[in-house]
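# Okay, predicted coordinates and the sequence, questions at the end:
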Amino acid sequence: MTGIPFPDISPEVFSVTIFGLRFALRWYALAYIAGILIGWRVAVAALKRPHLWAGGVAPMTPAQLESLLTWIILGIIGGGRLGYVLFYRPDYYLSHPLEIPALWEGGMSFHGGLLGVTTAILVFCWRERAPLGGVADAIALASPPAILLGRIANFVNAELWGRPTTLPWGVIFPGEAAQDCPGVLGACARHPSQLYEAGMEGLLLGLVLIVLAFRGGALRRRWLLSGVFFAGYGLARFLVEFVRQPDGQFVSPGNPLGLALHWNGWGLTMGQTLTLPMILIGALMILWARRQPRAVPA
């Protein structure tokens, strides 16, 4: 099998040793920091244009967004970790509960992070008496940059790679696990599914949301942008799951595709199972928002 050799990229930007302790800045952390900052600036740009919003009034001020941002970061980290523990490896972490906080060992779930962010938004809107739909739309607009850079960081880390492929852009990822491809002689090339997700869930979805928000009047219909985000991310993730290697705990001799739900050789991966509700909720949000009259500035 032929493929593109994995580039020689260190997962660490740099490292320093202080008093015998080694500290490293990893691309993964830097990607999320940069993505959140870019998304924050995009949302601020929209909030500073009240004519884009329902009734000509932004749902919150830039200062309120900064306050919300702190809680969103905590929601991403806490929800992402707990989502991974509960959705992907509950048996292991029930037996090793002290390892649950060990974020440095890897293991985050987008869907868990989404639940954490949703909780942060609900609490913020309740405390600040801000319109939930408008705040949700602002956060939806700000989310794709972090997804884009986060998926690129997954590629740099040589993790979350795809299934074996003979396509010319298949990548030969390093590591024993990546090269464990039954029936493949020589180097095993795999789908760079991280880059597929970066392009679809981050770049493409982000451009669509920006055009709808700044040129399409979507922010004048509350929940419309949120619906597009949910449905767009869900559909992109559902499609990529067909070529993404599932988590090892789902793979067995009788289930080589690693399907979480399966019957008669057909089924869904865990990613697809968790994503289907997102697509449904997003579609319902879009339909509901489209039926509401567009609120133009007073």
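Everything's here; your move.
# can we go C-alpha only for contacts and neighbour counts from here?
Will do.
# Correct me if wrong: residue 220 contacts residue 58.
No. Using CA atoms under 8 Å, residue 220 makes no contact with residue 58, being 9.9 Å away.
# Pull up the overlap in contacts between those two.
Common neighbours of residue 220 and residue 58, using CA atoms under 8 Å, 6 or more residues apart in numbering, are residue 52.
# So these two - more neighbours on which side?
Remark: of residue 220 and residue 58, residue 220 carries more neighbours, 27 against 23, as counted by other CA atoms under 10 Å.
# Skipping adjacent residues, who's closest to that one in space?
residue 54 (4.0 Å; CA to CA, 6 or more residues apart in numbering).
# got it, and residue 156?
Nearest to residue 156 is residue 11, by CA to CA, 6+ apart, at 6.1 Å.
# mind listing the helices for the chain?
Using DSSP state H, the helices of the chain run over residues 27-47, 62-87, 90-95, 110-128, 132-142, 144-156, 193-197, 205-214, 224-240, 270-291.
# Dump those helices into a markdown table; add mean neighbour count as well.
Compiled in a markdown table, these are given as follows (neighbours: other CA atoms under 10 Å):
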| stretch | mean neighbour count |
| --- | --- |
| helix 27-47 | 18 |
| helix 62-87 | 18 |
| helix 90-95 | 13 |
| helix 110-128 | 18 |
| helix 132-142 | 23 |
| helix 144-156 | 24 |
| helix 193-197 | 22 |
| helix 205-214 | 18 |
| helix 224-240 | 24 |
| helix 270-291 | 18 |
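# got JSON lines for these, with distance to residue 259 too?
Shown next, in JSON lines, are the helices of the chain (distance: least, CA to CA, whole Å):
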{"stretch": "helix 27-47", "distance to residue 259": "28"}
{"stretch": "helix 62-87", "distance to residue 259": "13"}
{"stretch": "helix 90-95", "distance to residue 259": "16"}
{"stretch": "helix 110-128", "distance to residue 259": "18"}
{"stretch": "helix 132-142", "distance to residue 259": "29"}
{"stretch": "helix 144-156", "distance to residue 259": "22"}
{"stretch": "helix 193-197", "distance to residue 259": "17"}
{"stretch": "helix 205-214", "distance to residue 259": "27"}
{"stretch": "helix 224-240", "distance to residue 259": "13"}
{"stretch": "helix 270-291", "distance to residue 259": "7"}
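# next up, a second structure to put side by side with the first:
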Amino acid sequence: MSAPSAEHALPFPDIDPIAFAIGPFAVRWYALAYLVGVGLGALYAMRLLSRKSLWANNAPPFQPAEAWDFAFWAMLSIVIGGRIGYVLFYNLPFYAANPMQVFNTLDGGMSYHGGMIGLMVAGIIFTRHKGGNPLSTLDLLGAVAPIGIMLGRLANFVNAELYGAPTTLPWGVVFPTDPLQVARHPSQLYEAALEGLLLFLVIRFVTHIAYGLRRPGLVAGIFAIGYALSRIAVEFVRLPDEQLGYLYGGWLTMGQVLSLPILLGGVGLVVFAMTRKPAIR
């Protein structure tokens, strides 16, 4: 069945990708998503860190006020890791031939998986400097990360990028950047709902009802499993990057390949955490 024509699909909302401009300086919603995501993440992290009873031995990985110090680290690590990840995983031949383009972030090339690795490394280094438990910091990051993911995917939708394959479903959207102008899966919204909102609610239950932070590594593992399964599922209806296409015979995407080790790592963390006695108050 062919994809519905533009007049039978949901219209793309009339939202300018540029949030505001001051003279020649323009601020895009995508940049604001990063800033607001880190800011809200720091606020939520402060609330979690201040509830010492949630943590193993009443010992959060660092003090609540230090969440704002780490927010600076987080912003740098996400941007640097995301950019390096995109260069290595998604378009290495191009950047090998044009090395100065690595620093041209105006092309929008960022990899979530690279940003995740950068954030994890920054969290471990920061926590070791503070004398805390790095596993507990990974749990903290797993608890707050869905906030940023949801905002980032919403910004992808506003930018009309990373959209899905053609669909005949009634909620198909015609994106203004699509040269074919056919209805497509709003895969950005799928990811915002699954990797963002739903995963946040699941982890909120684990942290506050099941006291999962008392088992270092558990929340980080649940986040990794939830993210990886959601990303792998959505990739089946999301268009792959044009320069890569489908891999391994035309049925896997790079996003799915990179999510598999995250899934396995998450399972390993959950097994590790659940085979150890939980700390109590």
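That came through fine. Please read these numbers as outputs of a predicted model, since none were measured by experiment.
# Got a TM-score for the two of them?
Here the TM-score for the pair of chains, by TM-score structural alignment, normalised by the length of the second structure, is 0.95; 275 aligned residues with a CA RMSD of 1.2 Å.
# sorry, back to before: alignment lookup: the residue nearest to residue 156 of the first structure to the second structure.
The alignment partner of residue 11 of the first structure in the second structure, by TM-score structural alignment, is residue 17.
# Same check on residue 288 of the first structure?
By TM-score structural alignment, residue 288 of the first structure lines up with residue 272.
# so what's the residue nearest to its match when sequence neighbours are not counted up against?
Distance criterion CA to CA, 6+ apart; nearest residue to residue 272 of the second structure, sequence neighbours excluded, is residue 217 at 7.4 Å. By CA under 8 Å, 6+ apart, residue 217 of the second structure lies in contact with 135, 136, 138, 139, 269, 270, 272, 273.
# Surely the fourth one touches residue 212?
To tie it back to what came earlier, the one meant is residue 139 of the second structure. No. Applying CA under 8 Å, one finds residue 139 of the second structure not in contact with residue 212, separated by 9.0 Å.
# quick one: common contacting residues for the two?
By CA under 8 Å, 6+ apart, the residues touching both residue 139 of the second structure and residue 212 are 218, 219.
# picking that back up, what's the spacing between the match of residue 11 of the first structure and residue 31 of the second structure?
Noted for residue 17 of the second structure: a distance of 10 Å to residue 31 of the second structure, by CA to CA, to the nearest Å.
# got the contact list for residue 89 of the first structure?
So residue 89 of the first structure contacts residue 249 (CA under 8 Å, 6+ apart).
# Output the residue interval of the second structure matched by stretch 125-137 of the first structure.
Mapped onto the second structure using TM-score structural alignment, stretch 125-137 of the first structure covers residues 127-139.
# Contact partners for the aligned partner of residue 25 of the second structure in the first structure?
Here residue 25 of the second structure is matched to residue 23 in the first structure, going by TM-score structural alignment. By CA under 8 Å, 6+ apart, residue 23 of the first structure lies in contact with 15, 16, 17.
# tell me which of those is nearest to residue 114 of the first structure?
When those are compared for distance to residue 114 of the first structure (CA to CA), residue 15 wins out at 30.7 Å.
# residue contacts, the counterpart of residue 45 of the second structure in the first structure?
By TM-score structural alignment, residue 45 of the second structure lines up with residue 43 in the first structure. Residue 43 of the first structure is in contact with 138, 139, 141, 142, counting by CA under 8 Å, 6+ apart.
# repeat for residue 49 of the first structure
Taking CA under 8 Å, 6+ apart as the test, what residue 49 of the first structure contacts is residue 58.
# now swap in residue 171 of the first structure and tell me
Neighbour list for residue 171 of the first structure: 3, 4, 5, 6, 189, 190, 191, 192 [criterion: CA under 8 Å, 6+ apart].
# That one and residue 106 of the first structure, how far apart?
22 Å.
# which residue lines up with residue 207 of the first structure in the second structure?
In the second structure, residue 207 of the first structure lines up with residue 201, judged by TM-score structural alignment.
# Nearest residue to the aligned partner of residue 242 of the second structure in the first structure in space, please, no chain neighbours.
Alignment note (TM-score structural alignment): residue 242 of the second structure maps to residue 248 of the first structure. With CA to CA, 6+ apart as the criterion, residue 248 of the first structure has its nearest non-adjacent residue at 7.4 Å, and that residue is residue 258.
# wait, doesn't the one you found sit right on residue 242?
No. Residue 258 of the first structure lies out of contact with residue 242 (CA under 8 Å); the separation is 10.8 Å.
# Which one's more surrounded, those two?
Taking other CA under 10 Å, residue 258 of the first structure and residue 242 do not tie; residue 258 has more neighbours (21 against 17).
# Just to check, residue 194 of the first structure is in contact with residue 160?
Yes. Counting by CA under 8 Å, residue 194 of the first structure touches residue 160, with 6.6 Å between them.
# List the residues that are in contact with both of those two.
Common neighbours of residue 194 of the first structure and residue 160, using CA under 8 Å, 6+ apart, are residue 154.
# Please report how far the residue nearest to the spatial centre of the second structure lies from residue 12 of the second structure.
In the second structure, the centroid-proximal residue (CA atoms, centre = their mean) is residue 149; its distance is 3.9 Å. To residue 12 of the second structure, residue 149 of the second structure is 21 Å away according to CA to CA.
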